[in-house]
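Enquirer: requesting a structural model of the entry that follows:
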Amino acid sequence: MANALKILSVLLSYPSADLGAALPEIEAAIAADTRLAADDRARLAALAADIAGRDTYDAQERYVSLFDRTRTLSLHLFEHVHGESRDRGQAMVDLAQMYERQGFDIEPGEMPDYLPLFLEYLSTQSDREVHELLGQTLHIVANLRTRLLKRGSIYANALLVLEALAQAAPEQVALDELLEVPDHDPDDLEALDLVWQSEAVTFGGGAGEQACGPDRLRMQVRAARRPPPQSAAQKGS
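Expert: Below you'll find the predicted structure:
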């Protein structure tokens, strides 16, 4: 399972020139991973081929439009349950500390709830831990998969494979609540500025002594219904 999680982490990352250069190796790793079902290997191979077949700038523009300019498609897990609330900062500190306790180092400025980073961490854990932690985020994964399928995005393939690896079903009530959040127009730059306004997150001291194990993560990724951000016009009314 570790190999598949590493592949998913890479394919869901920003499509840099380095990623483009590594795609032939990634495609070979997909083909060689016999632990994946044939359909899942085909899904990942199709995504890798799609990224490889695009100009780097085009691939990057698509990625930004999907994942960076559309909150409901954000690859930051806690965005979907905490939004801009202060709870998100504490949740990120807790998750970063869990990584640290397991000897998994992240670079300064990296957000620990970024899905590709979370998957890279999971690739270092036992299958039991993977199923435990992945199961707790599965409603977020299913939410992303549903929205990407509606858009006809090839990136839905990665989320489908991730759900298959989880070997579980998402909590339906939590998923339904996430799916009730309306999509936002990624070209509405004024609304985009309002959506992504948030408190700065500082990692380190002040987070308390409580460990961020499976129970803590379950609490942090609980579904929370949040009203959509108000537009400037609505605030002025």
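
Enquirer: CA atoms for contacts and neighbours, from now on please.
Expert: OK.

Enquirer: where along this structure do the helices fall?
Expert: Counting by DSSP state H, the chain has helices at residues 2-11, 17-32, 38-52, 56-63, 79-82, 86-101, 115-122, 127-136, 138-150, 156-166, 172-179, 189-195, 214-220, 232-236.

Enquirer: give me the helices and strands touching the second one, please.
Expert: Using 3 or more Cα pairs under 8 Å, 6 or more residues apart in numbering; DSSP states H and E as the contact criterion, the elements in contact with helix 17-32 are helix 2-11, helix 38-52.

Enquirer: let's go with 10 Å and repeat that
Expert: Secondary-structure packing of helix 17-32 (3 or more Cα pairs under 10 Å, 6 or more residues apart in numbering; DSSP states H and E): helix 2-11, helix 38-52, helix 56-63.

Enquirer: quick check: which of the ones you listed is buried the most?
Expert: Of all these, helix 2-11 has the most neighbours on average by mean count of other Cα atoms under 10 Å, namely a mean of 20.

Enquirer: that helix vs helix 115-122, what angle?
Expert: Counting by axes from the mean of the first three to the mean of the last three Cα atoms, to 10 degrees, helix 2-11 lies at 160 degrees to helix 115-122.

Enquirer: which strands and helices sit next to helix 2-11?
Expert: Using 3+ Cα pairs under 10 Å, 6+ apart, helix 2-11 is in contact with helix 17-32, helix 38-52, helix 115-122, helix 127-136, helix 156-166.

Enquirer: what sits up against the third one?
Expert: Right, the one you point to is helix 115-122. With contacts defined as Cα atoms under 10 Å, 6 or more residues apart in numbering, helix 115-122 is touched by 1-14, 74-78, 95, 99, 102-106, 110-113, 123, 125, 129-131, 133-134, 137, 141, 162.

Enquirer: please repeat the previous calculation with a cut-off of 6 Å.
Expert: For helix 115-122, the surrounding residues in contact (Cα atoms under 6 Å, 6 or more residues apart in numbering) are 5-6, 9, 12-13, 75-76, 130.

Enquirer: before we go on, could you also do this sequence so I can check it against the first one:
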Amino acid sequence: MSQKVRVTYLAAAWCLSYPDDELLARVPLMRSALGEFGGALAPFEAVLRQFETMDLMALQGQYVQEFDLGKRHALHLSYWTDGDTRRRGEVLGAFKKVYRGSGSLVNTHGELPDYLPMVLEYAATVDLAGGQALLQQYRPSVELIKFGLLRDKLPHTDILAAVCGTLPGASPLDEQAVMRMAGHGPPTESVGLDPYDPRLLPMKGA
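Expert: Presented below is the predicted three-dimensional model:
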């Protein structure tokens, strides 16, 4: 079971990353690895099919539109719990501490350490238990990303659902249930970044 989880996490990390030639070359590997486990391939099918059929520039433009130009599907986990407050710096430091504690060199690829694909790759390739602990700690963030993708009818929804399915307990049925699970209330100390989507106000605490 742990091997299936590792494969799921690594494939999810890749599918949620900015597409390039290297990523597209990995599609057969992802199909083969996921196909070894019953049902593991299905949540990835729609995204992998896009990788196989769409022009790379179109894929890149779509990714920027959906994941970079706004916060609706922000992939940085602490954004959803701490927003753009000064406390977020402490949270990011805690992520770095986890990575350093593993004794392995973790390449951040220029991203903040709470970047979901990075956490997934860390869990898949370095420390499954430690990575899952981070995902569980930030379960509300992962669930809110999933609901945002679902609302916009993006194929990555099923991938987020597959990740949530590896964590203890059932997923909340809606965003309100996620907020009740985490304790809802927007941070008040802004440091001047983009305003939040009013439907997805960040939550206090992790």
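
Enquirer: TM-score for this pair?
Expert: The TM-score (TM-score structural alignment, normalised by the length of the second structure) is 0.77; 183 aligned residues with a Cα RMSD of 2.7 Å.

Enquirer: any chance of the helices of the first structure in TSV, with distance to residue 69 of the first structure too?
Expert: Listed next are the helices of the first structure as TSV, based on distance: least, Cα to Cα, whole Å:
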stretch	distance to residue 69 of the first structure
helix 2-11	19
helix 17-32	21
helix 38-52	19
helix 56-63	9
helix 79-82	13
helix 86-101	19
helix 115-122	16
helix 127-136	25
helix 138-150	14
helix 156-166	17
helix 172-179	18
helix 189-195	7
helix 214-220	24
helix 232-236	18
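
Enquirer: which of those sits closest to residue 70 of the first structure?
Expert: The closest of the helices of the first structure to residue 70 of the first structure is helix 189-195. By Cα to Cα, the value is 8.0 Å.

Enquirer: what comes up buried for that closest one?
Expert: 191-192, 195 (16 or more other Cα atoms under 10 Å).

Enquirer: now, which of those residues sits nearest residue 55 of the first structure?
Expert: residue 192 (26.2 Å).

Enquirer: from residue 218 of the first structure, how far off is that closest one?
Expert: 29 Å (Cα to Cα, to the nearest Å).

Enquirer: do residue 151 of the first structure as well
Expert: Separation of residue 151 of the first structure from residue 218 of the first structure (Cα to Cα) stands at 29 Å.

Enquirer: the two: which has the busier surroundings?
Expert: The residue with more neighbours, out of residue 151 of the first structure and residue 218, is residue 218; 16 against 12, by other Cα atoms under 10 Å.

Enquirer: spatially, what comes nearest to that one if we skip its sequence neighbours?
Expert: In space, and not counting its chain neighbours, residue 218 of the first structure is closest to residue 136: 5.7 Å by Cα to Cα, 6 or more residues apart in numbering.

Enquirer: JSON lines please, covering the helices and strands packed on helix 17-32 of the first structure and showing distance to residue 29 of the first structure.
Expert: Below are these laid out as JSON lines (distance: least, Cα to Cα, whole Å):
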{"stretch": "helix 2-11", "distance to residue 29 of the first structure": "8"}
{"stretch": "helix 38-52", "distance to residue 29 of the first structure": "10"}
{"stretch": "helix 56-63", "distance to residue 29 of the first structure": "21"}
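
Enquirer: now do the buried residues in stretch 140-156 of the first structure.
Expert: With burial defined by 16+ other Cα under 10 Å, the residues of stretch 140-156 of the first structure counted as buried are 140-148, 154-156.

Enquirer: next: stretch 168-185 of the second structure.
Expert: Per 16+ other Cα under 10 Å, stretch 168-185 of the second structure contains these buried residues: 175, 178-179, 182, 184.

Enquirer: distance to residue 86 of the second structure added to those, as a markdown table?
Expert: Shown next, in a markdown table, are these (distance: Cα to Cα, whole Å):
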| residue | distance to residue 86 of the second structure |
| --- | --- |
| 175 | 25 |
| 178 | 24 |
| 179 | 21 |
| 182 | 20 |
| 184 | 18 |
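
Enquirer: and which of the residues you listed is nearest residue 3 of the second structure?
Expert: Nearest member of these to residue 3 of the second structure, counting by Cα to Cα, is residue 178, at 28.3 Å.

Enquirer: for whichever residue in the first structure pairs up with the closest one, which non-adjacent residue is spatially closest?
Expert: Matched to the first structure by TM-score structural alignment, residue 178 of the second structure sits across from residue 175. Of all residues not flanking residue 175 of the first structure in the chain, residue 139 sits nearest, at 4.8 Å (Cα to Cα, 6+ apart).

Enquirer: ok, the one you found - contacts?
Expert: Per Cα under 6 Å, 6+ apart, neighbours of residue 139 of the first structure: 170-171, 175.

Enquirer: how about 7 Å then?
Expert: 170-171, 174-175 (Cα atoms under 7 Å, 6 or more residues apart in numbering).

Enquirer: and which of those residues is nearest to residue 225 of the first structure?
Expert: residue 174 (9.2 Å).

Enquirer: which position in the first structure pairs with residue 28 of the second structure?
Expert: Using TM-score structural alignment as the criterion, residue 28 of the second structure maps onto residue 24 of the first structure.

Enquirer: measure the residue positioned nearest the centre of the second structure to residue 54 of the second structure for me?
Expert: Closest residue to the average C-alpha location of the second structure: residue 116 at 3.5 Å, with Cα atoms, centre = their mean. Plainly put, residue 116 of the second structure is 24 Å away from residue 54 of the second structure if you go by Cα to Cα.
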